[in-house]
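Chemist: Build me a structure from this.
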Amino acid sequence: MDLLSIKNPSFLKGLTNNELEKLSEEIRQFLIEKLSVTGGHIGPNLGVVELTIALHKCFNSPQDKIIWDVGHQSYVHKILTGRASEFDTLRKFKGLCGFPKRMESEHDVWETGHSSTSLSAAMGMAIARDLKKEKSYVVPVIGDGALTGGMALEALNHIGHEKKDMIVVLNDNEMSIAPNVGALHSVLGRLRTAGKYQWAKDELENLLKKVPAVGGVLAATAERIKDSLKYLLVSGIFFEELGFTYLGPVDGHNFEALFESLGHAKKISGPVLLHVITKKGKGFSPAEMDKVGTWHGTGPYKTDTGAFVKPLNAPPAWSSLVSETVRKLARKDERIVAITPAMPVGSKLEGFAREFPDRMFDVGIAEQHAATVAAGLATQGMKPFLAIYSTFLQRAYDQVVHDICRQNLNVFIGIDRAGLVGADGETHQGVFDIAFLRHVPNIVLMMPKDENEGQHMVYTALKYDDGPIAMRFPRGNGLGVPMDETFHSIPIGTWEVLKEGEDAAILTFGTTIPMALEAAAQLEKQGISIKVINARFIKPFDEKVLLNLLKEKMPILTIEEAVLQGGFGSAVLEFANNQGFYDAVIDRMGIPDRFIEHGDVDSLLDEIGLTSREVVRRLTILARKKQRRA
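Modeler: Purely as a prediction, here's the structure:
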């Protein structure tokens, strides 16, 4: 079949199972080839090919609402809804989004890039359907990893209580990004081995129907027998106790089994949970054999060998630099423990876990829990390192405020993927953390200019005993600078002058420092002298340095790869106002007040005007203002 000619999923209705199996093979080959060039979430999508086809054959999208949890497994859905021709642009600037996008297609009924949201969204849609007296199916598809998220469990509780008609498809591949952990994962493991439960219950019901009714005694006895059967064959009956009719487990790569189970589910009133077993990475050997999550989401790779296409002799990744520095320090300090919410691979904590298995805790997709566990550890004199992406730290905001900062506990938060992350787009851009942390009392917030300063900041954080401290660091690799062999502490709240100048000053930190230095060098050729300051401590900042700039009436440009509203530049403005410098000349550059979509970081920075070219333009204006004032 020509996948590029697909306009909508209706063509599936007339295909036989043999034809669907052939289509599955064609889709897998298409994904393997396309993603080898663009990169993307190859493992999750190869695992849901048959399941996605079956859903679109059994239901009528978009009238029936198919809701993808996390959304990184929606590539097959996108192909079946007419977007195969756009896959060369997947995750590229102005191209096809790697997650469901409502503006892309009417079939994308829910947008998400974070896990565990589908069930709550589905409940909202089911309530709206019933209030509007409409007839449609609501079908959230949630993974076993996402099901461990607290929000998903809250939704299960509500759905079971309200008894709304809904078919929850549990896509169980035994992994999220990394292997799943936790008691609920063990419950699912028992369910996988208890596949004869539904068959046995159905057979018992058929048998009882053949027995003439003898008052209510037989009926009551029959119900007790069925309940006993449940507990005999399926340990716990977790979902049925929550109010769901449990079906499964079902082979998620077998069309006959999928169609039979989905057909059964459609006939049942109230909430149904269909437990589907799939193989992550199915059809591509390197992804199938992956046991740690390497093939969850990748960059380009070679289709024949599975080897990743990476630059030679690249500097170390930021995540690796931070985690390995923590690991080195943990050898001398037994109080240091590491915590991650289901991101041991992304946070490069595998080495720490191997060396210190008793001091490494992957709590699953549970960011709120991770933050408060870290707080609990800190109350007992431990030195917890909480490794978490900026975009996922948003989910633990209340715990950071209420449990960590309010109690002034010594938790070190490593904020990974801070700033623009590129291809994963607006759900993953790490641009809000400065704004939502800066106003919280007690916390120290910092960002290094390079990996050498980064290792010293990690050392500083783990030696700090006066409360919570957080370090932002970007996605990708360092700059390749020489590394000191001995760690040293950096005085909290101190800035560093990288270049002296007299006409204007740039205050910036992290990834935007090279941009500032480049602009200053260009302006130097024009006779404009620019001071460049590494404002590495965002909170508390260097009040002495800033006060001197204001007293000298030095025009100031702040630059941050983060949102302007409530950000670092706002802090500089607030300080100037509080100190009475009402005529200070201060300009700010950063992320504008909108969500930044996907694409390579350079293209995104160019689109929003966060470039050395724009820095030169603004500093030229600022320098002229100083000259006029003089």
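
Chemist: okay, CA-based contacts and neighbour counts for the rest of this
Modeler: OK.

Chemist: a strand runs through Q399, doesn't it?
Modeler: No. In this structure, Q399 is helix, not part of a strand, as judged by DSSP: H, G, I helix; E, B strand; the rest coil.

Chemist: how about it, what does it touch?
Modeler: Listed by C-alpha atoms under 8 Å, 6 or more residues apart in numbering, the contact set of Q399 reads Q368, A371, T372.

Chemist: quick one: the strands in the stretch 151-300 of the chain?
Modeler: Counting by DSSP state E, counting those that start in this stretch, the segments of the stretch 151-300 of the chain that form strands are 166-172, 245-251, 271-277.

Chemist: for the ones you listed, which one sits closest to A317?
Modeler: strand 166-172 (31.2 Å; C-alpha to C-alpha).

Chemist: The closest one versus strand 271-277: what angle between them?
Modeler: 20 degrees (axes from the mean of the first three to the mean of the last three C-alpha atoms, to 10 degrees).

Chemist: Okay, buried residues for strand 166-172 please.
Modeler: M166, I167, V168, V169, L170, N171, D172 (16 or more other C-alpha atoms under 10 Å).

Chemist: how about those residues, which pair is most distant?
Modeler: The most widely separated members of the buried residues of strand 166-172 are M166 and D172, with 18.3 Å between them, by C-alpha to C-alpha.

Chemist: Give me the neighbour count for R417.
Modeler: 25 (other C-alpha atoms under 10 Å).

Chemist: One more: D484?
Modeler: Per other C-alpha under 10 Å, the neighbour tally for D484 reads 11.

Chemist: looking at this, it is in a helix?
Modeler: No. Using three-state DSSP, the assignment for D484 is coil, not a helix.

Chemist: what sits against the residue nearest to it when sequence neighbours are not counted?
Modeler: In space, and not counting its chain neighbours, D484 is closest to N452: 6.7 Å by C-alpha to C-alpha, 6 or more residues apart in numbering. With contacts defined as C-alpha under 8 Å, 6+ apart, the neighbours of N452 are V481, P482, M483, D484.

Chemist: So which of the strands of the stretch 151-300 of the chain is nearest V440?
Modeler: strand 166-172 (38.3 Å).

Chemist: Let's see this one next, to set against the first:
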Amino acid sequence: MTDKPSTPLLDTVSTPADLKTLDRAQLRQLADELRVEVIDAVSCTGGHLGAGLGVVELSVAIHAVFDTPRDRLIWDVGHQAYPHKILTGRRARIRTLRQRDGLSGFTRRAESDYDPFGAGHSSTSISAGLGMAVGSDLQGKRRNVVAVIGDGAMSAGMAYEAMNNAGAMNARLIVILNDNDMSIAPPTGAMSAYLARLVSGPAYRGIRETAKQLADLLPPFLKDKARKTEEFARGWWTGGTLFEELGFYYVGPIDGHNLDHLLPVLENVRDAETGPILVHVITKKGKGYAPAEDSADKYHGVSKFNVITGAQAKAPSNAPSYTSVFASSLIQEAREDERVVAVTAAMPSGTGLDKFGELFPNRIFDVGIAEQHAVTFAAGLACEGMRPFCAIYSTFLQRAYDQVVHDVAIQNLPVRFAIDRAGYVGADGPTHAGNYDAAYLGAIPNMVLMAAGDEAELKHMVATATAYDEGPIAFRYPRGDGLGVEMPERGLPLEIGRGRILREGSSVAILSYGTRLGDVIAAAEKLAAFGLSPTIADARFMKPLDEALIARLAREHEVLLTVEEGGIGGFGSHVAVFLARNGLLDGKLRFRPLMMPDTFTEQASQADMYAAAGLDPAGIVSTVLSALGTDAEAMRLLNASRDAT
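Modeler: Here you go, the predicted structure:
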């Protein structure tokens, strides 16, 4: 790694107020230094790189023009806000991004007054901004509210719901559409910049208002024709007809990397006494750093990397990632069954489906950031006899809960849910943790739920889901690599609702659901030091439960532990209900469920999270010994061993 870069002008900036003293040439220099600082900081910590580099000039321009934090600035999604964090008093801590006790990788209200709204998921900014604008008006407070939303986030229905509401209310709200994928408008130049300044300026708006007043004197049919003629003429030159129909005054497109274009337009919309305005800016993801520009997808989120070469530092592993095992298993099933299709919500590479798409381009469907649509779309595919796999992160599937219930489960449609990032996700923190899927899916009738104990089991569960046509089925797996177990050549369908015993023991039984199984086995080895030999079982299924297996474990052991990487209401809760309903808690059995705590867990390493939750081997051993009433000396030895580790 190189020494920290020289940033003499940026060194003088502590808060956005300092930008007000700089001229345009200095602001351009500041943007260049800010870009270098972002690259260097993320190279040390890892994180989201490309999106932040794309909004460097936009961040400078917004803070130079608007009076933040009095004016509200909302970033959608918060991962593009690294430059914003540096400009708003957090530069000294920027190299703690996504680290334990460090800066969040997203915007966060508790972190700074300059973050009026936290965002880890997309497409929330316009709704939140509208609420802030209305709330300020109701209190008689005059402020600007600015929502910066990416073109990807604009694929979600929530953004349009908010725009429709804002347009109908004629609320004073500024939305900046950051178009970094050329998906809406062509490249822009001097003419479009000139037109943007023209239509956003007071002269044009004044003429437009006068024309409206004159049009009010016309007969209704001529008034309507005049309105449509003006909108057509402006839309023909500048685009934005869709946004105009939603009630927004459209400005753009303009070059989002050119401060000479950005600053006058933002000044105009800041001072406009009008309803909602949409400013359309064109940016390039990864701008100013060649590796990120050339491979925007690879550099969307990065591990630590070498600034000179762009090479990312990734620890070698002897085991494949769970995501790659899912992808290769699904490809294998698709080769044998042409009904197998894949659906993703803007995460083809994150879910491993990019490789599926290379082989089956007509059988993969990326619907954009639209999880609700993804689920119902998959339901429609199932209606026609296809075998759809809907691959969505646990934290994002939350957004489609009604569709899972109403459109899939009630109709008992065989949609397959591949739930990636189930459990702790480390540095991405509480907004992305997959705590809840077992609980929220477990409450739904007709749903079959599985969790893989290792990567070989995941391969079998993909085969199980492919073969299961009786209704909806889901399987969960975590972020990260597998355990390094021997992999089968082909996945085989499992018997629905049947677990497995891995080790027969006595006195203590540990029933694992999901990939905490590796640590359960490690805990069993540690328990041997205390003269214990526990029975180890892999539940495989949460719904339906293997009731015969659970009843046997309960009757034949003094202590029964359940271990899962999920929140309250999940596997352990279902087991507890079964035990209680069948009188299996009335005797000498001591039942202890181990799960994620009922809190939002802050960013840290996954290992730290497991230890804090008692889901690592030492925590599992401690729970067993406590349940058995083991003496204090044994507990002291265990804790000493844990501290040494």
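
Chemist: rewinding a little: trace the residue nearest to D484 of the first structure over to the second structure, please.
Modeler: Aligned by TM-score structural alignment, N452 of the first structure pairs with A456 of the second structure.

Chemist: now the equivalent of N254 of the first structure over in the second structure, nearest residue through space, not along the chain?
Modeler: Aligned by TM-score structural alignment, N254 of the first structure pairs with N258 of the second structure. Counting by C-alpha to C-alpha, 6+ apart, E57 is the residue found nearest to N258 of the second structure once chain neighbours are left out, at 7.2 Å.

Chemist: Aligned counterpart of the one you found in the first structure, please.
Modeler: Checking TM-score structural alignment: E57 of the second structure goes with E50.

Chemist: Please verify my assumption that that match contacts A257.
Modeler: No. E50 of the first structure sits out of contact with A257 when judged by C-alpha atoms under 8 Å, with a separation of 10.9 Å.

Chemist: ok, back up a step: the contacts of Q399 of the first structure, buried ones only, as a PyMOL selection?
Modeler: In PyMOL, a selection of the buried entries from the contacts of Q399 of the first structure looks like this (16+ other C-alpha under 10 Å):
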select buried, resi 368+371+372
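
Chemist: What is the nearest of the contacts of Q399 of the first structure to D108 of the first structure?
Modeler: Each of the contacts of Q399 of the first structure was checked against D108 of the first structure using C-alpha to C-alpha; the closest is Q368, at 28.1 Å.

Chemist: Can you find the partner of the closest one in the second structure?
Modeler: Under the alignment (TM-score structural alignment), Q368 of the first structure pairs with Q372 in the second structure.

Chemist: just to revisit the earlier point, quick one: which of the contacts of N452 of the first structure hold up in the second structure? List them.
Modeler: Retained in the second structure: V481, P482, M483, D484, out of the contacts of N452 of the first structure (criterion both residues aligned by TM-score structural alignment, their matches' C-alpha atoms under 8 Å).

Chemist: could you dump those to CSV with distance to A128 of the first structure?
Modeler: Below are these laid out as CSV (distance: C-alpha to C-alpha, whole Å):
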residue, distance to A128 of the first structure
V481, 56
P482, 59
M483, 58
D484, 60
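
Chemist: from those, which is closest to A378 of the first structure?
Modeler: Of those, the one sitting nearest to A378 of the first structure (C-alpha to C-alpha) turns out to be D484, at 29.3 Å.

Chemist: G518 of the second structure: what's it in contact with?
Modeler: Counting by C-alpha under 8 Å, 6+ apart, G518 of the second structure touches G453, D454, L483.

Chemist: go again using 6 Å as the cut-off
Modeler: If you count contacts by C-alpha atoms under 6 Å, 6 or more residues apart in numbering, G518 of the second structure has none.

Chemist: Looking at E50 and A257 of the first structure, which has the bigger crowd around it?
Modeler: A count of neighbours by other C-alpha under 10 Å puts E50 above the other of E50 of the first structure and A257, at 23 against 16.

Chemist: Helix, strand, or coil at the more buried one?
Modeler: Using three-state DSSP, the structure places E50 of the first structure in helix.

Chemist: I550 of the second structure maps to what in the first structure?
Modeler: I550 of the second structure maps onto L546 in the first structure, by TM-score structural alignment.

Chemist: do you know how far S10 of the first structure is from L55 of the first structure?
Modeler: Using C-alpha to C-alpha, to the nearest Å, S10 of the first structure is found at 11 Å from L55 of the first structure.

Chemist: Compare these two (neighbour count), which wins?
Modeler: L55 (20 against 15).

Chemist: gap between that one and W68 of the first structure?
Modeler: Counting by C-alpha to C-alpha, the gap between L55 of the first structure and W68 of the first structure amounts to 12 Å.

Chemist: cool, and E485 of the first structure?
Modeler: E485 of the first structure is 48 Å from W68 of the first structure, by C-alpha to C-alpha.

Chemist: Those two: who's more crowded?
Modeler: Shown here are E485 of the first structure and W68; by other C-alpha under 10 Å, W68 has more neighbours (30 against 7).

Chemist: Alignment lookup: the more buried one to the second structure.
Modeler: In the second structure, W68 of the first structure lands on W75 (TM-score structural alignment).
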